[in-house]
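>>> Fold the following for me, if possible:
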Amino acid sequence: MDSFLIFSILACFILHLFLRRRFSRHRLPLPPGPTNLPVIGALPFIGPTPHSGLTRLARQHAAPIMYLKMGTSGVVVASTPSAARAFLKTLDAQFANRPTVVSATDITYNYQNMVFSNYGNKWKLMRKMASLHLLGAKALAGWAPVRRDEMGRVLKEMCDAAADKKPVVVPELLVCCLANIVGQVTLSKRVFSAQGEESNKYKDMIVELLTGAGLFNIGDFVPALAWLDLQGVQAKLKGIHDRFDAMITKMLDEHSATAKKREGRPDFIDLIMVNRVGEDGETITDTNIKGLIFDLFTAGTDTSSIITEWALTEMIKNPQVLKRAQEEMDEVIGRERRLEESDIPNLPYLQAVVKEAMRLHPSTPLSLPHFSYEECEVNGYYVPKNTRLLVNIWAIGRDPDTWEDPLEFKPERFLSGPTAKIDPLGNYFELIPFGAGRRICAGKLAGMVFVQYFLATLVHSFDWRLPDGEVLNMNEAFGLALPKAVPLKAMATPRLSPSAYA
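Coordinates of the predicted model:
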C-alpha cells in the first residue's frame, strides 16, 4: 500500500510538471507586432519594399523579434543579430524547412531544387554534391582558369568601349560573364558568345524572376485566394519557368550528345550523373538536376553581380575609397600586369570594401523563408507551430546598436575597432549576407570569390566616372534580390600598361 501511494504521488508530480510545461508556454506572450486586420493580417502595413517596411515596424514596436499575420499565415521576423542567432543557431534544426509557397511551385520544379526543398536526405545529398564538386574550396580552385578567361573577355569589351568613348552598363557585362562561368563549369558550355541581345534577354529574365519571387504574393499568405492570382504573380513566374526550362532542357540535350568529348574532363553534371545515388539509397533525379541548374544560373549570377555593382557604385560616390583601394593595388600589384585571385589576400582594404557593400546592400535583403512545424519558445516569447521565419538581413546590417554611423559607407570599420573581426560567412550574426546555420547559402565561398575578384579587377584595371551630365542613382529595386533601381552606367578609362590587357 505504501509503495502504491508513493508511486501515485510520483506519477501525479510528473504529470503536473508535464502539464505545467505544456501549458505554461501557451501563457507566454507572442512577440510584439502590429495589429492584424481580418483575413489580410498586417500585409497593408508592410508597404512596397518589405525589407524596409518590416524594419520600420520592428523599430516602431521595439521588437527585435516581431510576430505578425501575413494574410492567414503566422510570420516571425528577426531584425537584430541576437534575434537571428536565437533562430539560426539555437533553433537551427527546428527552422530548417521551407514553407509551401504557391507562387514558387513551378520555378522550383515543385520544390525539387536545392534552395526550396525541405530539410532531409534528398536535400543533404544535393548539398553534398554541390559542395564537393562545384562550390567547395577545392572545386573553386580547380576552375579558377575559367574565371580568369571570362574576366579577360570582360576587360577586352571594356577597353573597346573606352576606345569608342562609350559608357559600359556594369551589371549587363557581369551577368553575361557569370552565366558563362556557370555554364562552363556545370555543362562545359559558354552560354553567350558575347554580351548582347541574347545575354540581355537572359539578364531581363533573371531580374523578372527575382523581382516576382520576392513580391509578397497574396496567394502565398491567403491560400484560399491563391487560385485567383490577384497580382498575376503566379502566371508571370510560370511563364518565366517555362522559358528557363526550355533553355535548361536544350542545354542538357546538347550536353548528353557531347559526352564523349568530355572523357577524362568531367563537368559538374557528369559528376552528378555518376554519383547520383547516395549511401542511404536516396537518388538525385533528372528533375533534381534541372532544379540544381536553375539554382546555379539564378543564385549564381545576379546576386554576385548585384554586390559588385553596389560596391563599385559606392566607390564612385566616395572617390576617396576608390583612390585608397587603387593605391593599395598599385603598391601590391603594380600596373604592369592584371590582378590575380592570389593577390586578394594581400588587399585588406579591398576586402573591407566588399564586406561594407555586403553590409549596406545585401543582395538578398530578407532571408528565404524558414518554417517550423512545431511550437517553440524564443527569448521569453511563444512562437506557434506552422510559423514562417524571415530574417531581415538588411535591417541587421544597419542595426545602430552594432554599427557606428550605420548608413555611411565606411570600409575602415572592418580594418580596426570592435567590428574588424566580423566576416560575412555566417560565423558572426552581425553580418549574414549569405544567411547562417544549416541552410546557409551553399555558394557562400563562390560568392566571395566572384565579388572580390571581379570588383578588384575592375578597380585595378580602370578609372571610373559617370558620363557627363549623369547623376548617381542610389535607389533600390526590391525583389528576392536587391539590385539598383537604375543600373550603373559609367565611363571606364584603362589605367594599366597596355600589355596587361592582352
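>>> Please make it C-alpha for all contacts and neighbour counts, starting now.
Will do.
>>> where does residue 388 fall, helix, sheet strand or coil?
Each residue gets one of three states, and residue 388 gets strand by DSSP: H, G, I helix; E, B strand; the rest coil.
>>> neighbours of it, just the number please.
For residue 388, the neighbour count with other C-alpha atoms under 10 Å is 24.
>>> got a list of what it touches?
Going by C-alpha atoms under 8 Å, 6 or more residues apart in numbering, residue 388 touches 73, 74, 75, 76, 99, 369, 370, 371, 372.
>>> repeat that with 10 Å
Contact partners of residue 388, counting by C-alpha atoms under 10 Å, 6 or more residues apart in numbering, are 67, 69-70, 73-77, 95, 97-99, 369-373.
>>> now the other sequence, so there's something to compare against:
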Amino acid sequence: TTNKRNLLLPPSPPKLPIIGNLHNIGRYPHRSLKSLAQRFGPLMSLRFGNVPILVVSSADAASEIKKTHDLTFVNRPKCSLFQKLLYDYKDVASAPYGEYRRQMKSICVLNLLSNRRDQSYRGVREEETALAVEKIEKSSSLCSPVNLSELFSATTTNVICRIALGRKYSEDTNKFGKLLNEFTELLGTPDVGDYLPWLAWLSHVNGLHGKAEKVAKELDEFRDGVLEEHMNRHDRHLNDHAGIQGEYQKDFVDILLEIQRENTVGFPLEKISIKALILWAMTELLRHPKIMKKLQNEVRNVSAENSSISVDDLDNMRYLKAVIKETLRLHPPIPLLLPTISTKDVKLKGYDIIQGTQVIINAWAIGRDPASWENPEEFLPDRRICPGILFAIAINELLLANLVHKFDWSLPGGAKEKDLDMTETGGLTIRKKSPLIAVANRCSF
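Okay, the predicted model is just below:
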C-alpha cells in the first residue's frame, strides 16, 4: 500500500472533524467550489465526510482525466438516489464499466443519435417551432407579454416527446413536466448518507428517500404505459399489413423495442431537458441589445424573403452558433459533471490521486476561467470559441433563429437590461429561477 506520508496531494482548505469540507459547500455548489478553487488552485483536494474528493476547475486537467486517464476514472461512485431513480445503475450514465455499458452506448450512438436518425426528425422540430411562433404572434397582436419560460418548456417537451415517444402527452403535460423536474432535482440532491453512513437514517426521516421512491414509481408507470402503447401499435401494424411491417415514422421507443425483439439487451428510457439552454440564450440576448441586433441582422439576411427559418438555413448562421456556444460557456446545463471514481492510484499534474477518490469536474468554473477566457464573465459571442464546448442541440438553433427572425424583443414595463434577474435554481441542472417575461413586437421586413 502507498505510504500516505509520502503522498503529494492537491492543495486543500482546512477540514473539520467528522464532516471534512461539507461546511464549505453553500446553496450553489458550483459557485462555492469555484470560489475555493480561486484560493487553492484548479486541482483541489476535499473530504466530504470520510470520502476523498478531487475538484477539477481547469480545462487541461479535465482533458487529462477524460483522455489520458479515462480508464482510471471510468466508473461512477455508488449513490443511493441514483440507485433508486436509475434502475439500480442500469442506465447509460451510471452503469459500471463493462460489456453492458458498451452495448448501451453503442445503441444510443448508432441507433438513436446518428446523423441519419437526427435528420429524420427535422419535420418535428420545424412543426413545433412554427406552433411556438404562432403563440408568440397571438400574444404580440394582443400586446401581451410572453412567458418565454413556459413557452420553451412546452416546446422542448413536445419535441422530445414526439421524437422519443411518438406523440405529445399534452393531456399530461403539467404532470409529466413536474415529474421530470422532480427527477432532475433529485439527481442533483446530495444524500448525506453517501458521505456519512451513520447519518443515512436522516434521508428517511426528512422524506428524501420517500420522495425518490415515489418519483421513480410514477416515472416507471409512465414508461410502462408508453411501452405498452408502442407494442400494441406494432402488433396492429403487423396485422394491418398481413405480417409485413410497412413504413412509418419510428420514434426512439420503436427503435429500442425493435432492438429488443432482435434479442439485444434493453435499457430504461431516459430524457434530459434542453429548455434551460434556450432560456439562458434569450435572457443574455435581452441583456445585450447590440448582440441581439447583430444576430437578428444575420438571421434576417440569411432568410431573405422566407417567412420562417428552416433547418437548411442554420448552416449559414455562424453568429447564431456563436451565441449558442457562448451561452453554453456561461450557463452549462450541468455545471458539475456527474462524479467519477478512481479505480487505482494515479499521478495527475504531479499530484497523487489515491484509489477511491471521487472526481468532480466543475464545468461552470472552467467556462469562466480567466486563464482560458478574456473577460470571462461577459457574454461575448464574437470571441473565439473552443470547439470542445459545442454539442449539437438542433432545436435550440431552430427555435432561437425563428424568435429573433420574426420579432423584436424588449422587457415589459420599461424595465432595463440590468434589471433582469439572473438567479439560478439548483439540482443536477441549473435553470433560471424566475420566469423570463418579454414583449414581442412583430418585425416588418
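>>> Name the secondary structure element that contains the residue nearest to the spatial centre of the first structure.
By C-alpha atoms, centre = their mean, the mean C-alpha position of the first structure lies nearest to residue 364, the distance being 4.6 Å. Using DSSP states H and E, residue 364 of the first structure falls within no helix or strand.
>>> got the contact list for the counterpart of it in the second structure?
Counting by TM-score structural alignment, residue 364 of the first structure lines up with residue 334 in the second structure. Counting by C-alpha under 10 Å, 6+ apart, residue 334 of the second structure touches 30, 188, 328, 362, 363, 364, 426, 427, 428, 429, 430, 431.
>>> For residue 334 of the second structure, give its distance to residue 217 of the second structure.
Using C-alpha to C-alpha, to the nearest Å, residue 334 of the second structure is found at 25 Å from residue 217 of the second structure.
>>> same check, this time on residue 328 of the second structure
To residue 217 of the second structure, residue 328 of the second structure is 33 Å away according to C-alpha to C-alpha.
>>> higher neighbour count, the two?
residue 328 (22 against 14).
>>> Give me the mean deviation of the host helix or strand of that one from the first structure.
Using DSSP H and E, residue 328 of the second structure sits within helix 318-330. Superposed on the first structure, helix 318-330 of the second structure shows a mean distance to its aligned partners of 0.8 Å (mean C-alpha distance after the TM-score superposition for the first structure).
>>> Okay, buried residues for that helix please.
In terms of neighbour count (16 or more other C-alpha atoms under 10 Å), helix 318-330 of the second structure has its buried residues at 319, 320, 321, 322, 323, 324, 325, 326, 327, 328, 329, 330.
>>> on contacts alone, who are the packing partners of it?
Applying 3 or more C-alpha pairs under 10 Å, 6 or more residues apart in numbering; DSSP states H and E, we find helix 318-330 of the second structure packed against helix 275-287, helix 289-303, helix 363-366, helix 394-406.
>>> how about 7 Å then?
Judged by 3 or more C-alpha pairs under 7 Å, 6 or more residues apart in numbering; DSSP states H and E, helix 318-330 of the second structure is in contact with helix 275-287.
>>> Over in the first structure, find the residue span the helix it packs on aligns onto.
Aligning helix 275-287 of the second structure against the first structure (TM-score structural alignment) gives residues 305-317.
>>> got it, and stretch 76-83 of the second structure?
Mapping stretch 76-83 of the second structure onto the first structure (TM-score structural alignment) gives residues 98-105.
>>> that older thread, from the contacts of residue 334 of the second structure, pick the one nearest residue 92 of the second structure.
Residue 92 of the second structure lies nearest to residue 428 out of these, by C-alpha to C-alpha, at 16.2 Å.
>>> mean shift of the match of helix 275-287 of the second structure relative to the second structure?
Here the mean offset of stretch 305-317 of the first structure against the second structure after fitting is 0.6 Å, by mean C-alpha distance after the TM-score superposition for the first structure.
>>> Go ahead and measure how far that stretch is from the middle of the chain.
Its chain's average C-alpha position is 16 Å from that of stretch 305-317 of the first structure, according to C-alpha atoms, centre = their mean, to the nearest Å.
>>> next one: stretch 369-385 of the second structure
Distance, stretch centre to chain centre, for stretch 369-385 of the second structure: 21 Å (C-alpha atoms, centre = their mean).
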